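Undergrad: After the sequence you'll find the predicted model.
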Amino acid sequence: MDLAPLRPLAVVGSINVDVVARVARLPGPGETVLGGALTRSPGGKGANQAVAAARLGARVRMVGCVGDDSDGRWMIDALRDAGVDTGGIWLGDTPTGTALIAVDANGENQIVVCPGANAAVEAPDDLGDDEAVLAQLEIPLATVAALATAPGFLALNAAPAAELPASVVERADLVIVNETEYALQPALAAARLVAVTHGAAGAVLLSRGTEVARASAPPVTAVDSVGAGDAFAAALTLGLHAGWPPELALRAACAVGADAVTMPGAQPPLRPLASYAWEVP
């Protein structure tokens, strides 16, 4: 089967510096755990998804906000180096956003996000009919609501969980959540298409609450799960926007997410999306 080429994508979302501590196990409430090396790297759900989409072979532009500081300039350079168009990123009056992340020996993580300049992200007014939009909830909810007027394919990674405006739920062509986020957002049962991820168990596609496709995740040895959900979101959005059959797009996205957990960092190197599609049986 010939696969249709990927179409343009605009990612409207967060750009953060990830400050990561790797520990043997994650701490419980009130507990202190001694860890190993501390690292700083590019992150933010929006930036992670933009980089993943570019590495999967799409033409991608990033719409977001960073601080007028060294971290902000570093984040812009990192996105540009990954092949992302950074013309839609502006410098805000507050510092660049930061995520504090603990990762255990099994790749599981805990994350606290300090939004910083991400609180100033606004919806662009130059979206085209052929351009998909992918957004997340690390930016103001009012900005996400404004994207309901986007003329093309609209995908929302509804994370972290929040009460979404009905207009967004009704308008979104695709909503992506994990199983916990889906349980916390009951309004999503009415959405036209929802992808629910189940970690190593794969993912399902639901239309108005009814399952229409299911895919398993290839077995891998997990190193770091921080960027896996973002890679999955980028892959599924690109596949569905290109018109791939939903089951094939879902299976390819699960393969991308599985590949992402085998590498450290929120923005792992990835192959063209079509290569993942041919991997699945």
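TA: Happy to help now that I have it.
Undergrad: Please count neighbours and contacts with C-alpha atoms only from this point.
TA: OK.
Undergrad: what packs against the host helix or strand of Tyr276?
TA: Using DSSP states H and E, Tyr276 sits in helix 273-279. For helix 273-279, the elements it packs on are helix 246-260, judged by 3 or more CA pairs under 8 Å, 6 or more residues apart in numbering; DSSP states H and E.
Undergrad: for the helix it packs on, the distance to its chain's centre please.
TA: Remark: helix 246-260 is offset 14 Å from the chain centroid, using CA atoms, centre = their mean, to the nearest Å.
Undergrad: which other helices and strands contact it?
TA: Going by 3+ CA pairs under 8 Å, 6+ apart, helix 246-260 lies up against strand 203-207, strand 210-215, helix 228-241, helix 273-279.
Undergrad: Mind listing what's buried along the first one?
TA: The neighbour-count criterion (16 or more other CA atoms under 10 Å) identifies Ala203, Val204, Leu205, Leu206, Ser207 as the buried residues of strand 203-207.
Undergrad: In this structure the last one contacts Val194, no?
TA: Yes - at 6.5 Å, Ser207 and Val194 qualify as touching, with contact defined as CA atoms under 8 Å.
Undergrad: and Ala53, helix, strand or coil?
TA: helix (DSSP: H, G, I helix; E, B strand; the rest coil).
Undergrad: cool, and Val63?
TA: Val63 ends up strand, using three-state DSSP.
Undergrad: That one - how many residues pack around it?
TA: For Val63, the number of neighbouring residues by other CA atoms under 10 Å comes to 25.
Undergrad: Which residue ranges of the stretch 1-150 of the chain form strands?
TA: 9-12, 16-22, 38-43, 60-67, 85-92, 97-103, 109-114, 132-136 (DSSP state E, counting those that start in this stretch).
Undergrad: Which among the ones you listed is found nearest to Trp74?
TA: Nearest of the strands of the stretch 1-150 of the chain to Trp74, taken as CA to CA: strand 38-43 at 8.1 Å.
Undergrad: Now do that closest one against strand 16-22, angle only.
TA: 150 degrees (axes from the mean of the first three to the mean of the last three CA atoms, to 10 degrees).
Undergrad: Remind me what strand 38-43 packs against, helices and strands.
TA: strand 16-22.
Undergrad: try 10 Å this time
TA: Contact partners of strand 38-43 among helices and strands, from 3 or more CA pairs under 10 Å, 6 or more residues apart in numbering; DSSP states H and E: strand 16-22, helix 45-55, helix 70-81, strand 97-103.
Undergrad: Alongside the first one, take a look at this:
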Amino acid sequence: MVDLLAVGNALVDRVHRVTILPPPDGGAAILERSRAPGGVEANVAAAAAALGLDAAMVAHVGRDADGEEVLADLRERGIDTDGVRVGEPGDTANSLVFVDPEGRRIIFTGGRGAGALELADADLVRLSGARVCATSAYVPAALLRGLADACARTDTLLSVDLPGTFDDLAPRGITRELVAALLPRISLLVLGRAPLADLTGTEDVDEGLDRLRRHTDTRVAVTAGAEGLHVDGDGERVHAPACPVEVVDTSGAGDVTHAALIAAWLLDGAPPEQAAVAGAAAGGHATLAAGARGALPGRRVLAGAAAQRPTGAEPPGPRTDPADPGRH
């Protein structure tokens, strides 16, 4: 049995380091270009593998150089890729990532990728042999609904990232009503402040969590930038401040946070306080290097962070910036 089956996006990030993130009608100079494998669910699988979890991937890539790069990276990390479909040349999805000197970024994604995924009988077998299935609302609505149904039948825990507002997710068929209907079958929901506000109708994190709690006992984690990580579930609500680090790049930090929460909260059965500290520490560590997988923490990193900073402590030091363990 695998610890984690990630289902969804595995693609190539084309990263542009720029002078600024410009406003509408503005411009910026490109300082440096690079590329690396990425994708929300593939990043979660990579971070889980770095934490010592047995991980597998279901995704769709093309029969092309980008697809070969994606598969090679997953395999080098020890991730089972038997569930990755190889389609036609050009099928591998790509993201254009623009990162400013402070590590903030904007991302544009295109290509078939997860949009071509449909659940096959072999995937249902894989789900039945997994302790946790991780996915996101960046997959088509039919796939998200199918995963929720299949996990309910197989007693596999379902962990879902709600990574954007519904205006952005609408082309995939992801609606507020769908997410609300699926919540009872979701074991862990990870989302940022903007998606929480869009889902609940309030920008106040505590009020948003209160509104969710009236309808579901789903565990919820809210990444809130400089405010840190809010965790609500198992009868507790905990806030872990953001880690004070020298931020290089926030790309993929939310995916790393997600993997740490799966490891600590869903698989290890840690209490919410311990899970929150692990998630915040993982997200902070992930910002220390360029790229979504440039600084994946291991178990020792998270254990050290937990020992050094109890939950509720204020981020020390005026010279460092709190890392946002937020969006991808």
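TA: Arrived safely. The shown structure was predicted, so the numbers you read here are calculated from the model rather than taken from an experiment.
Undergrad: Any chance of the buried residues of strand 203-207 of the first structure in a markdown table with distance to Val280 of the first structure as columns?
TA: Putting the buried residues of strand 203-207 of the first structure into a markdown table (distance: CA to CA, whole Å) gives the following:
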| residue | distance to Val280 of the first structure |
| --- | --- |
| Ala203 | 14 |
| Val204 | 16 |
| Leu205 | 17 |
| Leu206 | 21 |
| Ser207 | 23 |
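Undergrad: Looking at the helices and strands packed on strand 38-43 of the first structure, which one is packed in the most?
TA: Highest mean neighbour count of these: helix 45-55, a mean of 30 (counted as mean count of other CA atoms under 10 Å).
Undergrad: okay, and it goes to which residues in the second structure?
TA: Using TM-score structural alignment, helix 45-55 of the first structure corresponds to residues 40-50 of the second structure.
Undergrad: Have a look at how far, on average, the matching stretch is from the first structure.
TA: Superposed on the first structure, stretch 40-50 of the second structure shows a mean distance to its aligned partners of 0.7 Å (mean CA distance after the TM-score superposition for the first structure).
Undergrad: returning to that earlier point: now for Ser207 and Val194 of the first structure: what residues contact both?
TA: Leu174, Leu188 (CA atoms under 10 Å, 6 or more residues apart in numbering).
Undergrad: and Glu108 of the first structure, how many neighbours does it have?
TA: 16.
Undergrad: Can you tell me the closest non-neighbouring residue to it?
TA: Ser225 (6.0 Å; CA to CA, 6 or more residues apart in numbering).
Undergrad: and the residue nearest to Arg145 of the second structure when sequence neighbours are not counted, what does it touch?
TA: Once flanking residues are discounted, Arg145 of the second structure sits nearest to Leu182: 7.4 Å by CA to CA, 6+ apart. Counting by CA under 10 Å, 6+ apart, Leu182 of the second structure touches Leu144, Arg145, Ala148, Asp149.
Undergrad: Arg185 is in contact with the last one, correct?
TA: Spelled out, it's Asp149 of the second structure. Yes - applying CA atoms under 10 Å as the test, Asp149 of the second structure and Arg185 come out as touching, 7.8 Å apart.
Undergrad: more neighbours, the two?
TA: More crowded of Asp149 of the second structure and Arg185, by other CA under 10 Å: Arg185, with 22 against 14.
Undergrad: Let me have the helices and strands packed on strand 38-43 of the first structure in JSON lines, extended by distance to Ala235 of the first structure.
TA: Output for these, formatted as JSON lines (distance: least, CA to CA, whole Å):
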{"stretch": "strand 16-22", "distance to Ala235 of the first structure": "21"}
{"stretch": "helix 45-55", "distance to Ala235 of the first structure": "7"}
{"stretch": "helix 70-81", "distance to Ala235 of the first structure": "17"}
{"stretch": "strand 97-103", "distance to Ala235 of the first structure": "23"}
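Undergrad: Nearest to Pro186 of the first structure, out of the ones you listed?
TA: So among those, helix 45-55 is nearest, using CA to CA, at 22.5 Å.
Undergrad: To which residue of the second structure is Leu273 of the first structure aligned?
TA: Using TM-score structural alignment, the equivalent of Leu273 of the first structure in the second structure is Arg299.
Undergrad: Roughly how far does the residue nearest to its match when sequence neighbours are not counted sit from Pro22 of the second structure?
TA: Here the nearest residue to Arg299 of the second structure in space, its sequence neighbours aside, is Leu51; by CA to CA, 6+ apart that works out to 5.4 Å. Counting by CA to CA, to the nearest Å, the gap from Leu51 of the second structure to Pro22 of the second structure is 36 Å.
Undergrad: Look at these two and report which has more neighbours.
TA: Leu51 (20 against 12).
Undergrad: distance of that one from Gly254 of the second structure?
TA: Leu51 of the second structure is 15 Å from Gly254 of the second structure, by CA to CA.
Undergrad: And Ala201 of the first structure, what's its match in the second structure?
TA: Per TM-score structural alignment, Ala201 of the first structure is aligned with Glu227.
Undergrad: same thing with Ala234 of the first structure?
TA: With TM-score structural alignment as the criterion, Ala234 of the first structure matches Ala259.
Undergrad: need the contact list for its match.
TA: Residues in contact with Ala259 of the second structure (CA under 10 Å, 6+ apart) are 4, 41, 43-51, 53, 134, 159, 253, 265, 278-279, 282-283.
Undergrad: go again using 6 Å as the cut-off
TA: By CA atoms under 6 Å, 6 or more residues apart in numbering, the contact list for Ala259 of the second structure reads Val44, Ala47, Ala48.
Undergrad: Likewise for Ala172 of the first structure?
TA: Ala172 of the first structure touches Leu154, Ala155, counting by CA under 6 Å, 6+ apart.
Undergrad: quick one: the alignment partner in the second structure of it and Thr109 of the second structure, what's the gap?
TA: Counting by TM-score structural alignment, Ala172 of the first structure corresponds to Ile186 in the second structure. Distance, Ile186 of the second structure to Thr109 of the second structure, using CA to CA: 26 Å.
Undergrad: Okay then, goodbye and thanks.
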